[in-house]
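Participant: no sequence for this one, just the structure:
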């Protein structure tokens, strides 16, 4: 029989899963579905227009930027030559809806743990479900906006410009890549914000800067062909994976842009996948401290 002096008590070592948690998410897909439905229901409860609010904001922004950049500044007329054959409003609407998914997902995923602390500490589910649920919920709002983009294409010159062709298949890689990037960022920001509440305030500024740092309302060609920007500034700009993602969204609706290179796409994919794995690893490492703080 071992004496008390020989007994060693230690906390079991936490082992990082070799996957990104997709298996666990699949096992708890019903919980994920319920969280997404709950998020959408709570967000629009006691409102007359309901889910229409998810369309009103991007449509309002698109109208404002179309007037400022398209009518007043004539950006579409002196930007990428491909925009001469398509209404500039279609370019802005497709970019705005793509960016609103990113912006709202980043903002709400950052606070998803602190705003649901009692639920997180009582439910026996992988905590990764909560930030992922915010990304999926905002994706549902993005899907609701696709008919609006189709209407803009039909009312404009989308049919004659070849909008409704094989190029629409680019929406699938655009959505997949954006989901990977947003999920990785959600893991990182959600866990860090529990420990440092400055993160949510800082991200408000970052998302505003990022909005103008991606070609959602102006043609990417204006940046690529600009003589006022040094090459190192262009390299930093193109290192932002959101630039490629938003441009793929544009190319899905507007064929003929051809501003992307395989190097740009590969860089964006590599950064997005890295952030997914790194975010999952960071979430796993910080989880004990996060739960203690909650």
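Facilitator: Yes, it's here. These figures come from a predicted structure and were not determined experimentally. Numbering: from 1, shown residues only.
Participant: C-alpha from now on. contacts and neighbour counts both.
Facilitator: OK.
Participant: How far off centre is stretch 197-217?
Facilitator: 12 Å (C-alpha atoms, centre = their mean, to the nearest Å).
Participant: Structure two is appended below for comparative analysis:
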């Protein structure tokens, strides 16, 4: 009788620079879409207006900003109607804020599931990020309607919009991975996050143009990558002045740094997430 040889496996620690986490994400891509649909359904299940909230929130903020900054303080926006000037930035900020707020605490929210079933832990914050992208697409329909309403002529610069959104996606994904990984280690993160986001919001030209910032502070001001991305998004759709190449390179570089470092740090602590939740 021939003795059957059992398969032999060798367990090796995963390198921090390994591409295995990305391969796992692709292998579990169907589960990712399940998580995205679950996130959207849970968020809007018991609401009367459903996905319309992704439009109502930036619209209401636009009306408030228009009243305060346009009619009271008379902020000048280089000929661009103030409502569309602010709304174009607000739909970006709403998406970024939601990704960080909900994606940053998502691992703890999925705690019971993480302790029972294995799947790449990165799927959880990534599902929140993709769900926020759906909200952005819905809110963008109003932006296109406003462009038609105000008679703004689109030019070939609109072709840069996908690259601009890709840069914002890389920046926000990297930050979300950092926040979600730190949140399972330090509960102070979720307490400090709303305050930090509020500071970041006022440090980003959502309701005011960059021109009101003194020239001597521009070097420091443009260390916020979202400043460049918001200005680029307005330039691509509404025209106006484009940020300088050094500012664009700085934003791109910082986005790549946050993304790569976020992937590496998340990969480092992934094996201990369940123990810390």
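Facilitator: Happy to help now that I have it. As the structure is a computational prediction, the values presented were derived from the model and not from experiment.
Participant: Can you give me the TM-score here?
Facilitator: After superposition, the two chains reach a TM-score (TM-score structural alignment, normalised by the length of structure 2) of 0.91; 267 aligned residues with a C-alpha RMSD of 1.6 Å.
Participant: For the longest helix seen in structure 2, list every residue counted as buried.
Facilitator: Within structure 2, and with DSSP state H defining each element, the longest helix by residue count is helix 123-149. Residues of helix 123-149 of structure 2 classed as buried by neighbour count (16 or more other C-alpha atoms under 10 Å): 123-136, 138-140, 142-143, 146-147.
Participant: For residue 141 of structure 1, which non-adjacent residue is spatially closest?
Facilitator: residue 54 (6.1 Å; C-alpha to C-alpha, 6 or more residues apart in numbering).
Participant: Checking that neighbour next. Helix, strand or coil?
Facilitator: Per DSSP: H, G, I helix; E, B strand; the rest coil, the secondary structure class of residue 54 of structure 1 is helix.
Participant: is it true that it touches residue 140?
Facilitator: No: contact criterion C-alpha atoms under 8 Å: residue 54 of structure 1 and residue 140 do not qualify, at 9.8 Å.
Participant: and residue 157 of structure 2, how far is that from residue 265 of structure 2?
Facilitator: Residue 157 of structure 2 is 36 Å from residue 265 of structure 2, where distance means C-alpha to C-alpha, to the nearest Å.
Participant: Which one's more surrounded, those two?
Facilitator: More crowded of residue 157 of structure 2 and residue 265, by other C-alpha atoms under 10 Å: residue 265, with 17 against 14.
Participant: residue contacts, the more buried one?
Facilitator: Applying C-alpha atoms under 8 Å, 6 or more residues apart in numbering to residue 265 of structure 2 gives the contacts 178, 181.
Participant: so how far is residue 99 of structure 1 from the residue mapped onto it from structure 1?
Facilitator: Using TM-score structural alignment as the criterion, residue 265 of structure 2 maps onto residue 282 of structure 1. Using C-alpha to C-alpha, residue 282 of structure 1 is found at 25 Å from residue 99 of structure 1.
Participant: what range in structure 2 does stretch 140-155 of structure 1 sit on?
Facilitator: Using TM-score structural alignment, stretch 140-155 of structure 1 lines up with residues 134-149 of structure 2.
Participant: Give me the mean deviation of that stretch from structure 1.
Facilitator: For stretch 134-149 of structure 2, the mean deviation from structure 1 after alignment is 0.9 Å (mean C-alpha distance after the TM-score superposition for structure 1).
Participant: List the contacts of that stretch.
Facilitator: With C-alpha under 8 Å, 6+ apart as the test, stretch 134-149 of structure 2 has contacts from 51, 54, 55, 58, 84, 87, 88, 91, 92, 95, 153.
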